[in-house]
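# Sequence and predicted structure are below.
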Amino acid sequence: MPHMRLPSGQTAAIGLVLLSSLLYSLGYALSKRLIETWHFDAMQLFVLRSLLVVAGLFALHLTGLKRLSPLRLLSPPHPWIQRLAATALVLSAVLAMIGYGYLPVTTATAFSYLTPLLVTVLAAILLRERVPVQRWLAVALGFAGVLVIVHPGASAPAGAGHLIGVGAALGSAILYAIQQMLIRHSRDTMTTTDVVAQAAIVGLVLLGGAMPFVWRSVPVQAMLLVVAATAAQTGGLLTIAAAIRQGQISRLAPWQYGGMIWAMGLDLAMFGHTPGTVALSGAVMIVMGGLLSQIRLPSRLKPLEARR
């Protein structure tokens, strides 16, 4: 019989992935609220987020809770890889905010969760990770669950805004997969603090020039939501970076589909979108895909070439 066996640290990595998906879903749901209610531009929201992150890092440094070297911030190990990863993350986050602005949370999350498929493929090709057949089936099952959740009856009506949202969500997924691969490639030298700090610095450099054209005043109530969204998204970034550094990336990929379950809950709580039976069936498929990805077949059932 197939059995489930988790390598050392893998259970913790799975927990971090699930927590990350919850925090990211919450952060983007709050961003959607900011875009819909106050009509903020996605670039302004990311700049505000970056300023808060930089301020938080320096506050930790001043209190002695986190020792940060200014030299490491300006010139981290493998700087070009870190900055490339940060650039991919910045652009991915901005596109994701645009996608969430135009689409329901569940729909935007579903399109963006093409990332696990892309990560599994890239891990097999670039990192030479061995991806067993059942893990490919797990990813396919999870993606099928996504398609069930966003079946045509659940999608927003077609239109220019819908197409912009879909294109932004797809672009975000591709860039996020690239960022995860770069983190995994440099996990021995890139800390989770590096990931957060470089994303904030690169975000300010890339998007700062656009602020005179898109900036809106920020009321106190909106600023509180910005702080909450920043805390959630930064927490999501920290936990996914920690998970990737601990676990095999193709094994963790299907668990990222768990974000769909959080997205349905947030759609219900914050925007009044009630998931139906079909959507709940898709959520079950997503969980089954995550569990299937952890099953290892007995050696007698493995392909002959795998036993040689």
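Received the coordinates, thanks.

# going forward, measure contacts between C-alpha atoms and count neighbours the same way
Noted.

# ranges for the strands of the chain?
Under the criterion DSSP state E, the chain contains strands at 3-4, 295-296.

# Out of these, which is closest to residue 133?
Among these, the nearest to residue 133 by Cα to Cα is strand 295-296 (10.2 Å).

# what helices or strands is the longest helix seen in the chain leaning on?
Longest helix in the chain, counting residues (DSSP state H): helix 10-38. Under the contact criterion of 3 or more Cα pairs under 8 Å, 6 or more residues apart in numbering; DSSP states H and E, helix 10-38 touches helix 79-102, helix 105-112, helix 220-246, helix 249-252, helix 259-271.

# if we can go back for a sec, so of the strands of the chain, which one's packed in deepest?
Mean neighbour count (mean count of other Cα atoms under 10 Å) peaks for strand 295-296 among the strands of the chain, with a mean of 18.

# Tell me how many other residues crowd the nearest residue to residue 29 once chain neighbours are set aside.
Spatial nearest neighbour of residue 29, chain neighbours left out: residue 105 (6.4 Å); criterion: Cα to Cα, 6 or more residues apart in numbering. Residue crowding around residue 105 was assessed by other Cα atoms under 10 Å; the count is 27.

# quick one: contacts for residue 105?
Each residue near residue 105 by Cα atoms under 8 Å, 6 or more residues apart in numbering is listed here: 25, 28-29, 263-264, 266-267.

# With residue 134 instead?
Contact analysis of residue 134 by Cα under 8 Å, 6+ apart lists 292-293, 295.

# want to throw these into CSV with distance to residue 215?
Listed next are the contacts of residue 134 as CSV, based on distance: Cα to Cα, whole Å:
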residue, distance to residue 215
292, 46
293, 45
295, 50
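
# Kindly indicate which of those residues lies nearest residue 247.
Taking Cα to Cα as the measure, residue 247 sits nearest to residue 293 out of the contacts of residue 134, at 12.9 Å.

# separation between the nearest residue to the closest one once chain neighbours are set aside and residue 294?
With sequence-adjacent residues excluded and distances taken as Cα to Cα, 6+ apart, residue 293 is closest to residue 135, at 4.7 Å. Distance, residue 135 to residue 294, using Cα to Cα, to the nearest Å: 8 Å.

# likewise residue 227?
Computed as Cα to Cα, the residue 227 to residue 294 distance reads 36 Å.

# what do you get for residue 69?
Counting by Cα to Cα - residue 69 and residue 294 are separated by 39 Å.

# Let me see the residues that make contact with stretch 25-41.
For stretch 25-41, using Cα under 8 Å, 6+ apart, the contacting residues are 42, 45, 96-97, 100-101, 105, 109, 214-216, 222, 225-226, 228-233, 259, 262-263, 266, 270.

# let's see 6 Å
Outside stretch 25-41, the residues that touch it by Cα atoms under 6 Å, 6 or more residues apart in numbering are 100-101, 229, 232-233, 263.

# put this beside the first:
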Amino acid sequence: MDGSIARPRPLLALGLRLLTALALTTMAMLVKLAGERGVHLIELIFWRQALTALLIGTGLAAAGRISLLRTQRLKMHSIRSGTGLFGMLFTYGAVLLLPLAEATTLGFTAPIFAVLIALVMFGEKIGPYRWAAVVIGFAGVLVVMQPGLESSGGEVTMFGVAVGLIAPFMVAIISFQIQDLNKTENPWSIVFWFAALSAPVAALGLPFVGAAHDAQTWITIAAMALMGVLAQILLTTSLRFGSAAVILLMDYTALLWATFYGYAVFDRAAPTTLWLGAPLIIGAGLLIAWRERQLAKAKRVASSASQE
């Protein structure tokens, strides 16, 4: 792909986002598995970013496509890297602190946070439909979480919930940043510079948390990093071909994979509260997406009428 603005292709974007959901959930499972084997959060982030930069850089160089990494927007890449690194601390932290299905479900609040960000940062007017979605979504969070209660072998704590809610807030911010970068940058460039600029920062913490690991743990770390590369490319490309407000809906399929991994890998069945609260959160996201489509359609009609 070149660095030009991509033509919108909604079906391709939706398909890519479905694969993104699977890749991200698989990566989260590997993060949790590595955490249980004694790998520190900072180690996980460093190896994820370092291996991503190494694999993309060497791969493009071998293919004679290193020019894809050229950029005139290093400052914006640096801002995205700082935001992304901060977001990874909470995204990975939520996976380590909470059961996988609950951490995944909290991630579904990203569209709700996107509405609030649009209000605060861009001064967008929020009508009753999207305010209702915000209320419904956070009601679902309360049902799912029930902080402090033991639930099918995994405790959901207030601290874990707080970390789990900051993570999707950061995802929403990053989605806006990636959409802006996609106007001029190639997806490979966006992913590479995020990894290359953030890995040295994460490396500063290694002397304090680094440890020796056995071969199986290193394989888990490597698999996590590889899955992270795939997920980042799929995510960035999906945002290149479709609107974040619409394709984020495909993320809800991650709950199926998280539930499967939770049972098959961690021997934990999803609790009843998850199945009661998740539809509220997903319903809120669907309502937001529907309203976004209605508003976009109204703007197009108004624009067409003004040109006649």
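Here it is on my side, so go on. Note that the structure is predicted; figures quoted are calculated from it, not measured.

# The residue nearest to residue 293 of structure 1 - how many residues pack around it?
Neighbours of residue 135 of structure 1 under the rule other Cα under 10 Å: 25.

# what about the aligned partner of residue 188 of structure 1 in structure 2, distance to residue 177 of structure 2?
The pairwise alignment with structure 2 assigns residue 188 of structure 1 to residue 183, based on TM-score structural alignment. Here residue 183 of structure 2 is placed at a distance of 10 Å from residue 177 of structure 2 (Cα to Cα).

# Can you give me every residue that contacts the nearest residue to residue 277 of structure 2 once chain neighbours are set aside?
Spatially, and ignoring its direct neighbours in sequence, residue 277 of structure 2 is nearest to residue 140 (4.3 Å; Cα to Cα, 6+ apart). Residue 140 of structure 2 makes contact with 277, 280-281 under the criterion Cα under 6 Å, 6+ apart.

# 10 Å instead, please
Contact analysis of residue 140 of structure 2 by Cα atoms under 10 Å, 6 or more residues apart in numbering lists 105-106, 109, 134, 273-284.

# show me what contacts the counterpart of residue 208 of structure 1 in structure 2?
Alignment note: residue 208 of structure 1 maps to residue 203 in structure 2; criterion TM-score structural alignment. Contacts here follow Cα under 10 Å, 6+ apart; on that basis residue 203 of structure 2 touches 42-43, 45-47, 49-50, 210.

# again with residue 133 of structure 1
Contacts for residue 133 of structure 1 (Cα under 10 Å, 6+ apart) come out as 293, 297, 302-303.

# Which among those count as buried?
Buried by 16 or more other Cα atoms under 10 Å: 293, 297, out of those.

# Next step: the contacts of residue 133 of structure 1 restricted to helices.
Among the contacts of residue 133 of structure 1, no member lies in helices (by DSSP H).

# Output the contacts of residue 133 of structure 1 as TSV; include the columns distance to residue 120 of structure 1.
Output for the contacts of residue 133 of structure 1, formatted as TSV (distance: Cα to Cα, whole Å):
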residue	distance to residue 120 of structure 1
293	11
297	19
302	20
303	20
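
# now for the contacts of residue 133 of structure 1, which pair is the farthest apart?
Across the contacts of residue 133 of structure 1, the longest distance by Cα to Cα is 17.2 Å; it joins 293 and 303.

# Okay, the closest residue to residue 166 of structure 2 other than its chain neighbours and residue 165 of structure 2: tell me how far apart.
Leaving aside its sequence neighbours, residue 166 of structure 2 sits nearest to residue 90 (Cα to Cα, 6+ apart; 6.5 Å). As for residue 90 of structure 2, its distance to residue 165 of structure 2 is 8 Å (criterion: Cα to Cα).

# Then residue 54 of structure 2?
Distance from residue 54 of structure 2 to residue 165 of structure 2, by Cα to Cα: 31 Å.

# So for the two, which residue has more residues nearby?
Neighbours were counted for residue 54 of structure 2 and for residue 165 using other Cα under 10 Å; residue 165 has more, 23 against 13.

# Please name the residues that touch that one.
90-91, 94, 103, 105-110, 113, 141, 159.

# between those, which is nearest residue 242 of structure 2?
Residue 242 of structure 2 lies nearest to residue 110 out of the contacts of residue 165 of structure 2, by Cα to Cα, at 16.5 Å.

# per the alignment, the closest one corresponds to what in structure 1?
Matched by TM-score structural alignment, residue 110 of structure 2 corresponds to residue 115 in structure 1.

# Now its match. Nearest residue, chain neighbours left out?
Distances taken as Cα to Cα, 6+ apart put residue 173 closest to residue 115 of structure 1, at 4.9 Å, once the chain neighbours are dropped.

# Aligned to that neighbour, what sits in structure 2?
Under TM-score structural alignment, residue 173 of structure 1 pairs with residue 168 in structure 2.

# Is that match in contact with residue 87, as I believe?
Yes - under the criterion of Cα atoms under 10 Å, residue 168 of structure 2 makes contact with residue 87 at 8.3 Å.

# Give me the common contacts of these two.
With Cα under 10 Å, 6+ apart as the test, residue 168 of structure 2 and residue 87 both reach residue 174.

# The two: which is more packed in?
Between residue 168 of structure 2 and residue 87, counting by other Cα under 10 Å, residue 168 is the more crowded of the two (24 against 20).

# could you measure the more buried one against residue 284 of structure 2, distance?
In terms of Cα to Cα, residue 168 of structure 2 sits 14 Å off from residue 284 of structure 2.

# What's the match for residue 233 of structure 1 in structure 2?
By TM-score structural alignment, residue 233 of structure 1 lines up with residue 228.

# I'd like to know how many residues surround the nearest residue to residue 84 of structure 2 once chain neighbours are set aside.
Nearest non-adjacent residue to residue 84 of structure 2, counting by Cα to Cα, 6+ apart: residue 174, 6.7 Å away. Number of residues near residue 174 of structure 2 (other Cα under 10 Å) recorded here: 18.

# how about residue 174 of structure 2, what does it touch?
If a contact means Cα under 10 Å, 6+ apart, then residue 174 of structure 2 has 79-81, 83-84, 87, 168, 180 as its contacts.

# Now with 7 Å, please.
80, 83-84 (Cα atoms under 7 Å, 6 or more residues apart in numbering).
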